[in-house]
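Engineer: Prediction below, plus the sequence it came from.
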Amino acid sequence: MNSKKQKTTKNNTSYFLEDCHKVKLAHPNTNQCPTDSEITSLKVGDLVKLVFNQVTNEDGTLVERMWVKIKTINEDGSYSGILDFNPLVIGELKRGCEITFRKENIAIIY
């Protein structure tokens, strides 16, 4: 992505979550993600790994895979969770931050 300045997403952050299911469709032999039945069986307290992307000022993207503990499963199908990892490259996030995500953002279930 060619961007001369920091990209801000609609939720006013400089990162976005990967759609792991789209990536799997594009690269089925190298990328895995949970099945719908595995995702349906998730419950509060489970850990899931999400892929965070951050566009940088240097025309690149930093990628960090981090564990999030599910706090709420919402009626609209979204999830709220708590970051259970100390980010190494995405500075605006810290362990304990609340993260909202959808099933397509889930890369791995612990």
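Structural biologist: Sure, I can see it. Numbering: from 1, shown residues only.

Engineer: drop to CA atoms for contacts and neighbour counts, all remaining ones
Structural biologist: Fine.

Engineer: dump the residue contacts of residue 50.
Structural biologist: 17, 18, 65, 66, 67, 68, 105, 106, 107, 108 (CA atoms under 8 Å, 6 or more residues apart in numbering).

Engineer: ok, and here's another one to check against it:
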Amino acid sequence: MTEIKLPYRLVDGEHMSREYPDTFHIPAGYERSNVDVGRFVKLGFDAGEQGVERMWVRVTEADDNGSYTGILSNSPIGIDGLDAGDLVVFEARHILAIAEDDGLEHSENF
């Protein structure tokens, strides 16, 4: 099987929150592990020298272990090879925020 090299790595929100507890706040672990399909979550996409972009992802699949699949809802500005509508696989530890509403303002129709 050929490994696919992604143009980014996801920011580990749990790690960042431990490192910077006064300024880097994330939802509680229970909330991040129990996100419903259809909700929007914010993830950080680290593209190295291209920088980090925080973008919304609509959850399309969730398993009992806190792993998710979703569709990127924003168009990245500076990450080549990543586009709105792309599938993103992530874990609860990567969730930086959970949308409070139906997420319509986070969507670009994906």
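Structural biologist: That came through, no problem. Everything numeric here is computed off the predicted structure, so don't read it as measured data.

Engineer: Could you report the separation of the one in structure 2 that sits across from residue 94 of structure 1 in the alignment from residue 21 of structure 2?
Structural biologist: Aligning on TM-score structural alignment places residue 94 of structure 1 opposite residue 83 in structure 2. Going from residue 83 of structure 2 to residue 21 of structure 2 by CA to CA, to the nearest Å gives 31 Å.

Engineer: Looking at the two now, which is surrounded by more residues?
Structural biologist: residue 83 (15 against 12; other CA atoms under 10 Å).

Engineer: right, and that one touches residue 77 too?
Structural biologist: No. Look at residue 83 of structure 2 against residue 77 with CA atoms under 8 Å: they stay out of range, at 9.3 Å.

Engineer: Find the residues that touch each one of those two.
Structural biologist: Residues touching both residue 83 of structure 2 and residue 77 by CA under 8 Å, 6+ apart: none at all.

Engineer: Only the buried residues of the longest helix that structure 1 contains, if you could.
Structural biologist: Secondary structure of structure 1 per DSSP state H: the longest helix is helix 20-26. Going by neighbour count (16 or more other CA atoms under 10 Å), the buried part of helix 20-26 of structure 1 is 20, 21, 23.

Engineer: Enumerate every residue touching the aligned residue in structure 2 for the second one.
Structural biologist: Matched by TM-score structural alignment, residue 21 of structure 1 corresponds to residue 14 in structure 2. Taking CA under 8 Å, 6+ apart as the contact definition, residue 14 of structure 2 lies against 26, 93, 94.
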